[in-house]
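A.B. asks: Quick one: sequence and predicted model below, then my questions.
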Amino acid sequence: MTEADNVRAIKLAVVGHTNVGKTSLLRTLTGDVSFGKVSHRPSTTRHVEGARLSVDGQALVDLYDTPGLEDAIALLDYLERLDRPGERLDGPARLARFLEGSEARQRFEQEAKVMRQLLGSDAGLYVIDAREPVLAKYRDELAVLASCGKPLLPVLNFVSAREHREPEWREALSRLGLHALVRFDSVAPPEDGGRRLYESLALLLESARPRLERLIEDQEKQRRARKHSAARLIAELLIDCAACRRSVETTAEQEQQAVEALRKAVRQREQQCVEALLKLYAFRKDDVSTSDLPLMDGRWGDDLFNPETLRLMGVRVGGGVAAGAAAGAGVDLMVGGVTLGAAALVGAIAGGALLTARSYGGRLLGKLKGRRELTVDDAVLRLLALRQGHLLLALGVRGHAAIHRMELTTPQEQNLAQRQNPRAAHPCPCPPAMVNTQSARQTESG
């Protein structure tokens, strides 16, 4: 292979029967939800479309989406009749004669587009709907494609479906001499799906290995960077919500207005995080639906010396009087300020740390002035963290060909909400793990 061949992009034709997920595979490999047109109707792709994978401005792989093969049985019969008396053409020569004839522009127009692209490519990815039975038309497709004389890598799509027939396809492919294949579900690909596919290609195209390895390395680097950025986005959401405070008069009307304002602020901030995560993973805003944070009614902490607060404070102060102020402040933060700084004040007096008393005296002053401070409950912060974590996991295994919306809820939301407030038994649709779901923590403030 020449030096020019080493620097040019590897050309890969994505081929297969109509409606097996060729365009879906391209969407997932390129991370582009808008590539091509995906539909349950057959023959959606009518022309060859291309996409390029580059690293640092250098093109490494050119992918070509081709129309679906529709009548391989008739095409194979036609090809076998093209040999003239006394001649025996090999596969590429027979296809060349077919492409020069009128049938390539009429009856077999779509198949001719596929053959031209595969002949001009370095290799082909033969996409298989693993849910389909192994039929004669698929065997004939493989026979026609093999006559191009190009390496073929079968890609088993939709292997996440319960009704897949992977063992049957493996056996059928091995009988046709195709022992190297890759499992790649374009809707729910494994995290290392791209790596496996390119490593399998490297076995068929040894000269292309350096470029494929570079692409693998770059995609791994991008994946790690996305995870780091996603963790930062979620951390910023939690910090912002934990720091969100509303100081209000102690009238019923203003209290309710404050609760609603906090609800709205938390919902909006969570939605900002959701949209940022979707953008980070190159999905659309409408790819996920969010339910409201459950039980956003909150509670007002009127009791300056709540028994549970005192119990917690007693445990924390048990190490000695000198630790009193620090322990009290910790309690005050742990219970969301329900103690209004009383724990810290008592601890400060016991430990002689008057500066701590000054820091928390403002809350007591707010109590005397008839004002309250509304903050986000710890249960809601846990809920936010788990919902975003659930979304992050879903994004990590979602292919860009997926068309169903993700639900930003988890299965235990309703159960845990009922555990905290058995009377609030409103239905809540859900997927995997959530925590306490009581929503706003309301504390007295200055």
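C.D. replies: Cool, the structure landed.
A.B. asks: switch to C-alpha atoms for all contacts and neighbour counts from now on
C.D. replies: Noted.
A.B. asks: what's the residue closest to the geometric middle of the protein?
C.D. replies: residue 395 (0.9 Å; C-alpha atoms, centre = their mean).
A.B. asks: That one contacts residue 281, correct?
C.D. replies: Yes. Counting by C-alpha atoms under 8 Å, residue 395 touches residue 281, with 7.0 Å between them.
A.B. asks: Under a three-state scheme, what state does the residue nearest to the centre of the chain occupy?
C.D. replies: Classification of residue 395 using DSSP: H, G, I helix; E, B strand; the rest coil returns helix.
A.B. asks: so who does it touch?
C.D. replies: Residue 395 is in contact with 278, 281, counting by C-alpha atoms under 8 Å, 6 or more residues apart in numbering.
A.B. asks: how many neighbours does residue 342 have?
C.D. replies: 24 (other C-alpha atoms under 10 Å).
A.B. asks: so who does the closest residue to it other than its chain neighbours touch?
C.D. replies: With C-alpha to C-alpha, 6 or more residues apart in numbering as the criterion, residue 342 has its nearest non-adjacent residue at 6.6 Å, and that residue is residue 304. Going by C-alpha under 8 Å, 6+ apart, residue 304 touches 338, 339, 340, 342.
A.B. asks: got it, and residue 140?
C.D. replies: Contacts for residue 140 (C-alpha under 8 Å, 6+ apart) come out as 72, 73, 76.
A.B. asks: Okay, one more to line up with it:
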Amino acid sequence: MSDAAGTITLSLIAHTNVGKTTLARTLLGRDIGEVRDAPHVTEFAEVHPLLTTDAGDVLQLADTPGFGDSVRLARRLRQADSPLGWFLAEVWDRFTDRAFWASQQALRHVRDTTDVVLYLVNAAESPEAAGYVDAEMELLGWIGKPVVVLLNQLGAPRDAAHEAAEVERWRRHLAAQPLVTRVLPLDAFARCWVQEGVLLAAVEAALPPPQRPAMARLRAAWQARREATFDASMQVLAAGLARIALARVAVGEGTGLVAQLRTQVRELGSRLRAGGEAGPLAVAQQQLAEALDREVRDGTARLIALHGLEGDAEGEILQRLATHYDVRLRVDEAQAAVLGGVVTGALAGLKADLATGGLTLGGGLLAGSLLGALGAAGAARLANLVRGTERSWLGWRAEVLDGLVDASLLRYLAVAHFGRGRGQWREGETPPHWPAAVREALAPQREALAALWAQRPEGERIEPSQVEALAAALQPLLAAAARDVLRRLYPVALQQETSA
């Protein structure tokens, strides 16, 4: 074991046009080289710093030219020790086939400088159909360094069972290759940071013992940075949800209670329509929905920046149904008798209404039972007192907030999986197994979330300190659920944590 700082070099090698430079951009978190659908885009090996520690350790990544004619390349390297072979490799190939010559130079550089080879394969092909793999394994044998095989071009993230089956298929095919130490999934377009942690652990295990202390320090530095990004992401989500949960929009008083009730019934369940003349409730609904849209956009932009990506955050397209709104209408005592004469109720209804915190107009039920139980004028006073407000206001229902918690974690997963090699961040379809994993991970937190929604302060005016307090309470719940989701999606990473 050594405490001296060390430099560890990883070389990214693959058949031409499999996506090495794209994956290199994802791992490095910045643009390098040129990415396009053409062979031999990377002409020479390019070395880039990947990670450093305060102790001076360096992890660097070499992006190499893609293998074209692997069989011919293996034959040329076997001839390299003879005079004719030297002439062909160093003179003839240089002037007659520059791409072929560059591949040879890159392989020699890899052999002389590399500690671990990252060999990238196209997982969209079956191992048996990828005939170039056997010839390239011969080339890797000539290099003589430990090899970690990475499965690229996996497509959209899939559930753990399907991914494990894909890994096992390639592992069996390469089982006879003594230099292959591990087979891992790592798609350049849709990898997650926890998968990078598994890769670094595999690199550490493949290194000779003298180099492992330096790699362990590099892994610890990487983990600290990723954990900081994770914590900051949870802060962004919690702050956004707190602002949404405590959003209040005043409803114009209009022509009184009866007119307001008619407006609500007419507009309940219908989408907001652009243009045209809108009533006070519709205007308030639109303002609340626009505030939510801004919050989603701003929060997504912050997540993108935290993860070293670029791009315009596309706000989620939300169904703006009136049932998403929590409508609190002030009951005017002079008009309460009108409603009291129409709606009657019983004490059981009164209990149900008080349990919701006041006079609730929504969810398909008009809580007029309170009026029937206490009388019109008395009910009006109680409703105003329970609400603690002298004006009508609009806010989000608790069940909508539960849905927004799910949506927030799905947004986090989308950003955390976005490979830098894809270029600018853009919204994509959610893999079908993600929503279920999120719901399962949030199940243990639902009771605590419900308590937070129920404890929201009443009234139209909300202080910044109240938003901060709710965000502070939400953050550990979100973090626990997000970690649970990642463990469900990547059980291999969980095994890595428990064995560390």
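C.D. replies: That came through fine. What you see is a predicted model, and the numbers here were worked out from it, not measured in a lab.
A.B. asks: Now go through the contacts of residue 140 of structure 1 and say which are in helices.
C.D. replies: Mapping those onto helices (DSSP state H) picks out 72, 73, 76.
A.B. asks: Was I right to think residue 194 of structure 2 contacts residue 493?
C.D. replies: Yes. Counting by C-alpha under 8 Å, residue 194 of structure 2 does reach residue 493; the two are 6.3 Å apart.
A.B. asks: before we move on, the earlier item: overlap between the contacts of residue 140 of structure 1 and structure 2?
C.D. replies: Among the contacts of residue 140 of structure 1, the contacts conserved in structure 2 (both residues aligned by TM-score structural alignment, their matches' C-alpha atoms under 8 Å) are 72, 73, 76.
A.B. asks: now the residues you listed in JSON lines, with distance to residue 214 of structure 1?
C.D. replies: Below are these laid out as JSON lines (distance: C-alpha to C-alpha, whole Å):
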{"residue": "72", "distance to residue 214 of structure 1": "36"}
{"residue": "73", "distance to residue 214 of structure 1": "40"}
{"residue": "76", "distance to residue 214 of structure 1": "39"}
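A.B. asks: residues near the equivalent of residue 77 of structure 2 over in structure 1, how many?
C.D. replies: Matched by TM-score structural alignment, residue 77 of structure 2 corresponds to residue 79 in structure 1. Burial of residue 79 of structure 1, expressed as a neighbour count using other C-alpha under 10 Å, amounts to 15.
A.B. asks: what's residue 79 of structure 1 in contact with, if anything?
C.D. replies: Going by C-alpha under 8 Å, 6+ apart, the list of residues near residue 79 of structure 1 reads 94, 95, 98.
A.B. asks: go with 10 Å
C.D. replies: Residues near residue 79 of structure 1 by C-alpha atoms under 10 Å, 6 or more residues apart in numbering: 91, 94, 95, 97, 98, 144.
A.B. asks: And the first one, what's its match in structure 2?
C.D. replies: Translated: residue 91 of structure 1. So residue 91 of structure 1 corresponds to nothing, using TM-score structural alignment.
A.B. asks: For residue 91 of structure 1, give me its contacts.
C.D. replies: Residue 91 of structure 1 makes contacts with 79, 80, 143, 144, 145, 146, 147, 148, 149, as judged by C-alpha under 10 Å, 6+ apart.
A.B. asks: Taking these, please make a PyMOL selection of just the buried ones.
C.D. replies: With 16 or more other C-alpha atoms under 10 Å as the criterion, this PyMOL line picks the buried residues out of the contacts of residue 91 of structure 1:
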select buried, resi 143+144+145+146+147+148
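A.B. asks: Any idea how many residues pack against residue 429 of structure 2?
C.D. replies: So residue 429 of structure 2, with other C-alpha under 10 Å, has 7 neighbours.
A.B. asks: mind checking which helix or strand it is in?
C.D. replies: Residue 429 of structure 2 is located outside every helix and strand, with elements delineated by DSSP states H and E.
A.B. asks: Please tell me I have it right and it contacts residue 435.
C.D. replies: No. With contact defined as C-alpha atoms under 10 Å, residue 429 of structure 2 does not reach residue 435; the gap is 11.5 Å.
A.B. asks: hang on, the earlier thing: make a markdown table from the contacts of residue 304 of structure 1 and add secondary structure and distance to residue 139 of structure 1 to it.
C.D. replies: Listed next are the contacts of residue 304 of structure 1 as a markdown table, based on DSSP: H, G, I helix; E, B strand; the rest coil; distance: C-alpha to C-alpha, whole Å:
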| residue | secondary structure | distance to residue 139 of structure 1 |
| --- | --- | --- |
| 338 | coil | 72 |
| 339 | coil | 75 |
| 340 | coil | 76 |
| 342 | helix | 79 |
